[in-house]
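Engineer: Here is the input, now give the coordinates:
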Amino acid sequence: MHSASQDRAPIYEALQKYKAMRIVPFDVPGHKQGRGNPELREFLGERCLSVDVNAMKPLDNLGHPVSVIKEAEELAADAFDAYHAFFMVNGTTSAVQAMIMSVCKQGDKIIMPRNVHKSAINALIISGAIPVYVNPGVNNALGIPLGMSISEVKKAMEQHPDAKAIFINNPTYYGICSDLKTITELAHQKGMFVLADEAHGTHFYFGENQPLNAMAAGADMAAVSMHKTGGSLSQSSFLLIGSRLNIGHVRQIINLTQTTSASYLLLSSLDISRRNLALDGKNIFAKVTSLANYGRDEINKIGGYYAFSKELINGDSIFDFDTTKLVVHTRDIGLAGVEVYDILRDNYDIQIEFGDIGNILAIISVGDRALALERLVSSLSEIKRLYMRDKTGMFDHEYITPDVGMAPQRAFYSEQHSLPIRKSAGQISGEFVMAYPPGIPILAPGERITEEIIDYIVYAKSKGSFLTGTEDMFIENIRVVGE
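Structural biologist: All right, here's what the predicted structure looks like:
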């Protein structure tokens, strides 16, 4: 149970006090509480610009917290039931990178599922750690990658007993959870650290009847995107730490890349959101879950769509399911998810999180209302009526097992030349190709390019997926390893 102190928000309180003191600023930022940039002040508001301030004694310093930020970190650790919590202002990307770089040096192995976010593979490029991929199973009917099966994890650990850590997505973008507790116990028996990417799992810490969160499972570190489902500003995040790590060392790793001009707008938004969720998270996420369940039931009544849920659970590669995720399989109405995504935005003014080859995902969170969900449901019903077509010839899977030819760092920094993607089969990729969102690579540096991957890239482009990652902004050419 949280201590009574959860109703405090030290950073927010310190900013209120600073504002009341009417300080004359001869420090940065140069807009001087908005006076130097009237258009920005008009756009964002005077209240916002007046607290966009520099680290100063009364407001503490994120890189070396000794007062209000330190207190806010302690409250966050208490709320998440972690040993320590770091406030992150470079996004969950920097939290993921800090996790990997805290436990892996150059040449160290790390076990991870291949459907990780790009930020995890970027951490390998920066640190020189070597990935040992556990290929997730695939549900071919839905075309989605699953969680990590225990037998695959055991196999990877037996083949690579020298691995330093295991990295787990909890949940995946599609709401699928692995058996975090069993994997954590196996890893700890082998002396490996357990790192969890909980970018999409903030609510696991505060809602009732949610899948197990990483700290409760005994993981060593977890990256939690407070901004995704917890209500804080974009780019703000928490890095949670278990008791087996050296906090000072992790802080040094964070400070290698995190800005020394931390935004107090981001910091205070984390502080306030943590307080809200600690005090009222149960009610908030009960409402979110019931809204998502309502949406799922109504969409499944339309026919043709399939909004999946806990019925997928198999006790292993789908150990649990996050019912706040409204994921809808669209292929049976003859439309790729990304096509439904585009129609919703262009014709119905509805912006969902993403569409891939076979599915769409609507994020339901602390700010949603029933009326908006009714509008989504009725729009999907109309889209089926107007656009449904024969589904033959549609791609049926979202995940292709990679063939890793060399370490990501070596491939990324090697001599490379550019080739048309259609002519690159057999080569080793020097760069990423991915659909964003979700930002899970189709190809990563060091992986062999196959005809299947090329077909997938061409198909995804033709359906309107937003592909990114290559130096060539048009994704026509790819840099491959070799002179």
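
Engineer: drop to CA atoms for contacts and neighbour counts, all remaining ones
Structural biologist: Will do.

Engineer: isn't H329 right up against L142?
Structural biologist: Yes: contact criterion CA atoms under 8 Å: H329 and L142 qualify, at 6.5 Å.

Engineer: Between the two, which has more neighbouring residues?
Structural biologist: More crowded of H329 and L142, by other CA atoms under 10 Å: H329, with 25 against 20.

Engineer: which residues touch that one?
Structural biologist: By CA atoms under 8 Å, 6 or more residues apart in numbering, the residues touching H329 are 142, 305-308, 337, 358-360.

Engineer: any idea how far I144 is from it?
Structural biologist: 10 Å (CA to CA, to the nearest Å).

Engineer: helices or strands next to the helix or strand hosting A14 in the packing?
Structural biologist: Using DSSP states H and E, A14 sits within helix 10-20. In this structure, helix 10-20 makes packing contacts with helix 68-80, helix 264-302, judged by 3 or more CA pairs under 8 Å, 6 or more residues apart in numbering; DSSP states H and E.

Engineer: what inclination does the first one have with respect to helix 10-20?
Structural biologist: What separates the directions of helix 68-80 and helix 10-20 is an angle of 140 degrees, with axes from the mean of the first three to the mean of the last three CA atoms, to 10 degrees.

Engineer: Here is a second sequence; please produce its structure as well for comparison:
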Amino acid sequence: MDHLQTPIFTAMKAYHAKKVFPFDVPGHKHGRGLPEFAAYFGNTMLELDVNSMKPLDFLGNPTSVIKESEALLADAFGADRGFLIVGGTSFAVQTMIMATVTTGDKIILPRNVHKSAINALILCGAEPVYMAPEIDNEMGVSHNITLESLKRAYEDHPESKAVFIINPTYYGAACDLKTITDYCHEKGMMVLVDEAHGSHFHFHEKFPMSGMDAGADMSSVSLHKTGGSLTQSSALLVKTDRIDAQYVRKVINTMQTTSPSYLLMASIDVARKMLATEGHKILSHIIEIADYARAEINKIPGCYAIGYEAEEQPGIYKFDPTKLSVNTRNMGLNGMELYDILRDDYNIQMETGDVYNSLAILSVGDDYDSVNTLIDALKSISKRFHSARIDYKKIDLHYPEVVLTPREAFYADKEMVALEDTLGRISGESLMSYPPGIPVVSYGERINESVIEQIKLFKASHGVVSGMEDPEANFIKVIKG
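Structural biologist: I've put the predicted structure just below:
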């Protein structure tokens, strides 16, 4: 296919050139009704913030330019079908799960899934079977799962219909996706891949294998995270050997807006063109920058950035070098403190911070100047801070027992209980450190000592805990009785 084509973007430009008089929504009417906003962001953007119409096609039932764009999207990523998603990859994840399992079905997931997967289980009623990811005590994070952990989950629950895989994790750890996919298909299970942080994988051989290249049945890719499109724009990719693409469209249409942003869809169109036609060259440059940055950071006293040397250890079959996590525990700074210092003192915004690490994500928009700014800031911080190594109390990450399905717990009667008194109670909400949005305890799980200690640690290390009704997490909502 001709990937120089951008059907949606081209149609929008043609519409704009006609200077149409709008008597449809949105109500700002090409920005005239929102002059302050238009003056700051530019008239053209507001003039292209338009509603569905015949010349621009309809996302719920595309027949022209959106249909063409989705065909190009599928071809670019090696899929049979592609769907434009304007509700973020969270929505794409929910679609994959809801198109695959329902009430009474079981789905195998790693315990460090994003909250969107848990929310999908609330919506569809399926029962989660969790795999324990490999733990890195030095970094203080979870990496990926192994084939062995999958086999254990399957042997305990051979009736499971699907397996949900993260490719890669937030910190760049990828599993042996091809071997795992082949095993799942051999056992009659469908493979769903959360590639929120792997939209670039398919376009360069030095990255871990993409879901579509591994033969997965569906994958969701955050083009806005690493592919260059606008925030909230995403894509759902499908192989049709085991999946009915028309049914997937129906699932999408039950939840996705009927007023999609053409600015978002056009940005997917243009990002796909860039990746398909120039992706290998651009990503080769980004890999060079990432390797350079990692090497320079590892020369700085008190800093460590994990890299290729971690490959083949449990939970890291392959490593994505664009995930640049900076560990400063030997400097006496935790990750959230580093995150705050970089933002407040050096005007540098990192992706997130945790108990030991602060994460930078490199993508198609980075260059040597940007990473040198970060490197120089870290050198300065290293000279400022010389405290003793941080060693928080080691927490036994004993994952909580699933007592109720997320759907059952979501709709059950609940009460607020002080955090210290929740031991043994069943959680009626989902608590997580955000970003990345991985639950410490989720709906329907029995709260154990590990959960309570993790929540206390997040608070002590100035992390952001979210998802609960009490913003301070002093009280937790649990199931009554």
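
Engineer: coming back round to it: could you dump the helices and strands packed on helix 10-20 of structure 1 to a markdown table with distance to H188 of structure 1?
Structural biologist: Output for those, formatted as a markdown table (distance: least, CA to CA, whole Å):
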| stretch | distance to H188 of structure 1 |
| --- | --- |
| helix 68-80 | 21 |
| helix 264-302 | 29 |
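
Engineer: Next, format those helices as TSV and append mean neighbour count and distance to K190 of structure 1.
Structural biologist: Converted to TSV, the helices and strands packed on helix 10-20 of structure 1 look like this (neighbours: other CA atoms under 10 Å; distance: least, CA to CA, whole Å):
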stretch	mean neighbour count	distance to K190 of structure 1
helix 68-80	22	26
helix 264-302	20	34
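
Engineer: Between H329 and L142 of structure 1, which contacts overlap?
Structural biologist: Shared contacts of H329 of structure 1 and L142 (CA under 8 Å, 6+ apart): 358-359.

Engineer: check contacts around the alignment partner in structure 1 of M189 of structure 2.
Structural biologist: Counting by TM-score structural alignment, M189 of structure 2 lines up with M192 in structure 1. Contact partners of M192 of structure 1, counting by CA under 8 Å, 6+ apart, are 163-166.

Engineer: By neighbours, which of these wins?
Structural biologist: The member of the contacts of M192 of structure 1 that has the most neighbours, counting by other CA under 10 Å, is I166 with 28 neighbours.

Engineer: corresponding residue for that residue in structure 2?
Structural biologist: When structure 2 is aligned by TM-score structural alignment, I166 of structure 1 is paired with V163.

Engineer: The particular helix or strand that has that match in it packs against which elements?
Structural biologist: Element membership of V163 of structure 2 [criterion: DSSP H and E] is strand 162-166. Contacts defined by 3+ CA pairs under 8 Å, 6+ apart place strand 162-166 of structure 2 against strand 106-110, strand 190-195.

Engineer: let's go with 10 Å and repeat that
Structural biologist: helix 88-98, strand 106-110, strand 127-131, strand 173-174, helix 177-186, strand 190-195, strand 218-221 (3 or more CA pairs under 10 Å, 6 or more residues apart in numbering; DSSP states H and E).

Engineer: Can you give me the neighbour number for L404 of structure 2?
Structural biologist: A count of nearby residues for L404 of structure 2, using other CA under 10 Å, gives 19.
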